[in-house]
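Engineer: Please find the sequence and the predicted model below.
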Amino acid sequence: MELNVFLPPQALKSGAKVPVFTRLTHRVGGLQIEGEDEAYDFGSGAGFYVDATKEPWTKGYNMYSYITKELPEALFSSFKELDSDRVSITGHSMGGHGALTLFLKNPGKYKSVSAFAPIANPINCPWGQKAFKGYFGEDQQQKWKEHDATELVKQWKGPLEILIDVGTGDNFYKQKQLLPENFVEAAKAAGNDKGINLRMQPDYDHSYYFMATFADDHVAWAAKHLGA
């Protein structure tokens, strides 16, 4: 996997540990599995942050373990400047799905979470259904729910604060691939919606220009929760 790490100057000069802000994207490193490069929404184009249980995807398609276990161990052992007790997470599109599910599946691991145009209810959208059938199998509905933010938020205990931005001009939003309202409604039904800030941004699409426009807000959101 390709990885970029930015260390601010103060971390290199002072020796003080700095908090970590992780941004998730959607691609998986190619593993030469037949068919993995055929679609943008499956295989190397979209690993969905799960540990696959269906062959042949078990051979390396373990993004959940990679992000929650392997990568932190490698980072914190290699960069002593990083504070392993202060980590926040964000992501865009499928990376937004990953950010939400990783946060909700691991209470206390991340200080905060935010997302740009996340796939918030994958078991009820074509993208998610295709991915989960491929990685888990069609008969593994419970496994599907374990990686769906809308299902996970129903089980959350205690206060919950999340920042989500979605553009109203996003074609994938219009095609019912993202379904952020389902996430908010599930949180509301469970009494966990008070701290969820879903911002529908007029006319913005799914592009990185959308992310760039509101990136400062997400950095500030993380900084507040990280005590930075």
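Structural biologist: Ah, there it is.
Engineer: make it CA atoms for all contacts and neighbour counts henceforth
Structural biologist: Will do.
Engineer: Just the element for residue 108, please.
Structural biologist: Under the criterion DSSP states H and E, no helix or strand holds residue 108.
Engineer: That one - how many residues pack around it?
Structural biologist: Per other Cα atoms under 10 Å, the neighbour tally for residue 108 reads 11.
Engineer: distance of it from residue 160?
Structural biologist: Applying Cα to Cα, to the nearest Å, the value for residue 108 to residue 160 is 11 Å.
Engineer: Enumerate every residue touching residue 61.
Structural biologist: 28, 47, 50, 51, 52 (Cα atoms under 8 Å, 6 or more residues apart in numbering).
Engineer: For residue 143, see how far away the last one is.
Structural biologist: Yep, that's residue 52 we're talking about. Relative to residue 143, residue 52 is positioned 10 Å away (Cα to Cα).
Engineer: again with residue 7
Structural biologist: Distance from residue 7 to residue 143, by Cα to Cα: 37 Å.
Engineer: wait, doesn't residue 58 sit right on residue 52?
Structural biologist: Yes. Counting by Cα atoms under 8 Å, residue 58 does reach residue 52; the two are 5.0 Å apart.
Engineer: more crowded one of these two?
Structural biologist: residue 52 (23 against 13).
Engineer: can you confirm residue 83 is in a helix?
Structural biologist: No. If the criterion is DSSP: H, G, I helix; E, B strand; the rest coil, then residue 83 is strand and not within a helix.
Engineer: how many other residues sit next to it?
Structural biologist: Residue 83, neighbours per other Cα under 10 Å, totals 14.
Engineer: quick one, what contacts it?
Structural biologist: Contacts here follow Cα under 8 Å, 6+ apart; on that basis residue 83 touches 17, 18, 19, 20, 76.
Engineer: this is the comparison structure:
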Amino acid sequence: MSFTTTAEIAQFGGKLYKLSHNSVTTKTKMDVNVFVPSKKDESTKLPVLLYLSGLTCTPNNASEKSFFQYFAAKYGFAIVFPDTSPRGANIAGEDDSWDFGTGAGFYVDATTDPWKNNYKMYSYVHEELQSELASQFPDLDFSRISITGHSMGGFGALSGFLKNPGKYQSVSAFSPISNPSTCPWGEKNFGNYLGPDKEAWYKYDPTHLIKEYSHENQPTILIHQGKSDGFYKDKQLQPEIFEAAAKDAGYKGGVDLNIVEGYDHSYFFIATFVEDHAKHHAKYLGLVE
């Protein structure tokens, strides 16, 4: 399967590629942005950071606002920015609200009608997309990959790390939906995509997944959360519950939870702390001491 390149944008000595392809998983056209820095050593492949975006976002939001590419170029890793849902599946109701359906795939594989035919974002992000990009970009090493994300994407990063033991070298999150089984966003999306049985929800919920996680790869989980974030105040995010679950489970790397005064849910917040996350992943990817 080939990608169509819609733009190549030079930045920080590397290139941001804006791509699209026809996904066999979602049965729709999917957009993805990939930043490839210049290689310091032509004989080696570049490790990869997977960035999962939040509700309503396209691949362009983080590409334009996070400043991740600057630090990716500095430390020497590529970044993949997937989309947040199928688009144009033409399912009744998928465009009725901003926090469900289009732009809100929630990084799960839907099991209910009418969503299960297209809304397979878990398999798309963790399987198909990476396999296809590995063929498109032979200089990228998808065996050395880490994962991060914001809000819904922060949930997707935590969930994806815990559901794929040993696959991702490290994980971090900005303002993650940390306990979706007990918050309005999670109840709305899990209920519609996965049905009413909460046992199905727990298979994606980071707070439940970490209780069963036993793989030897247990890096520190870095989380930043703005204290002035309205969604944090409304109990949509609940990072402290995830932190407590990790501690109770004896997760060796621990959770480095940073609640920072004055910051909200926006990309201004992300851009402020993005260097901390870039350094975190560079360390586990073997790029810095």
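Structural biologist: The structure has been received and is ready for your questions. Everything numeric here is computed off the predicted structure, so don't read it as measured data.
Engineer: what's the TM-score for these two chains?
Structural biologist: The TM-score (TM-score structural alignment, normalised by the length of structure 1) is 0.95; 226 aligned residues with a Cα RMSD of 1.3 Å.
Engineer: Give me the buried positions along the longest helix seen in structure 1.
Structural biologist: Using DSSP state H, we find that the single longest helix of structure 1 is helix 208-226. Across helix 208-226 of structure 1, burial judged by 16 or more other Cα atoms under 10 Å covers 210, 211, 218, 221, 222, 223, 225, 226.
Engineer: residue ranges for the strands of structure 1, please.
Structural biologist: All strands of structure 1, identified by DSSP state E, fall at 18-24, 82-91, 113-116, 161-167, 195-201.
Engineer: Same list (those) but as TSV, adding distance to residue 42 of structure 1.
Structural biologist: Converted to TSV, those look like this (distance: least, Cα to Cα, whole Å):
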stretch	distance to residue 42 of structure 1
strand 18-24	16
strand 82-91	18
strand 113-116	20
strand 161-167	22
strand 195-201	27
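Engineer: Can you spell out the matching residue range in structure 1 for stretch 268-282 of structure 2?
Structural biologist: The aligned range for stretch 268-282 of structure 2 in structure 1 is 209-223, by TM-score structural alignment.
Engineer: quick one: that stretch to structure 2 mean distance?
Structural biologist: Compared with structure 2 after fitting, stretch 209-223 of structure 1 has a mean deviation of 0.5 Å; criterion: mean Cα distance after the TM-score superposition for structure 1.
Engineer: quick one, what contacts residue 201 of structure 2?
Structural biologist: Residue 201 of structure 2 neighbours (Cα under 8 Å, 6+ apart): 181, 190, 194.
Engineer: ugh, typo on my part, it should be residue 81 of structure 2
Structural biologist: Taking Cα under 8 Å, 6+ apart, one finds 32, 33, 34, 50, 51, 52, 53, 59, 62, 63 in contact with residue 81 of structure 2.
Engineer: re the thing from before, among the contacts of residue 201 of structure 2, which recur in structure 1?
Structural biologist: Using both residues aligned by TM-score structural alignment, their matches' Cα atoms under 8 Å, structure 1 keeps these contacts from the contacts of residue 201 of structure 2: 181, 190, 194.
Engineer: For the buried residues of helix 208-226 of structure 1, give me TSV that also has distance to residue 179 of structure 1.
Structural biologist: Putting those into TSV (distance: Cα to Cα, whole Å) gives the following:
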residue	distance to residue 179 of structure 1
210	18
211	18
218	20
221	22
222	24
223	27
225	26
226	28
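Engineer: and residue 187 of structure 2, how far is that from residue 149 of structure 2?
Structural biologist: Counting by Cα to Cα - residue 187 of structure 2 and residue 149 of structure 2 are separated by 20 Å.
Engineer: Those two - which one has more neighbours?
Structural biologist: Per other Cα under 10 Å, whichever of residue 187 of structure 2 and residue 149 has more neighbours is residue 149, with 26 against 18.
Engineer: Against residue 104 of structure 2, how distant is the more buried one?
Structural biologist: Taken as Cα to Cα, the span from residue 149 of structure 2 to residue 104 of structure 2 is 14 Å.
Engineer: ok so, going back, next, show the common contact partners of residue 52 and residue 143 of structure 1.
Structural biologist: residue 136.
Engineer: Report the buried residues of the helix or strand in which residue 60 of structure 2 is found.
Structural biologist: Secondary structure assignment for residue 60 of structure 2, by DSSP H and E: helix 59-65. Neighbour-count burial for helix 59-65 of structure 2, counted by 16+ other Cα under 10 Å, picks out 59, 60, 62, 63.
Engineer: contacting residues around the last one?
Structural biologist: Put plainly, it is residue 63 of structure 2. Here residue 63 of structure 2 is in contact with 33, 69, 81 (criterion: Cα under 8 Å, 6+ apart).
Engineer: do you know how far it is from residue 112 of structure 2?
Structural biologist: 32 Å.
Engineer: Could you tell me which residues touch both of residue 149 and residue 104 of structure 2?
Structural biologist: With Cα under 8 Å, 6+ apart as the test, residue 149 of structure 2 and residue 104 both reach residue 54.
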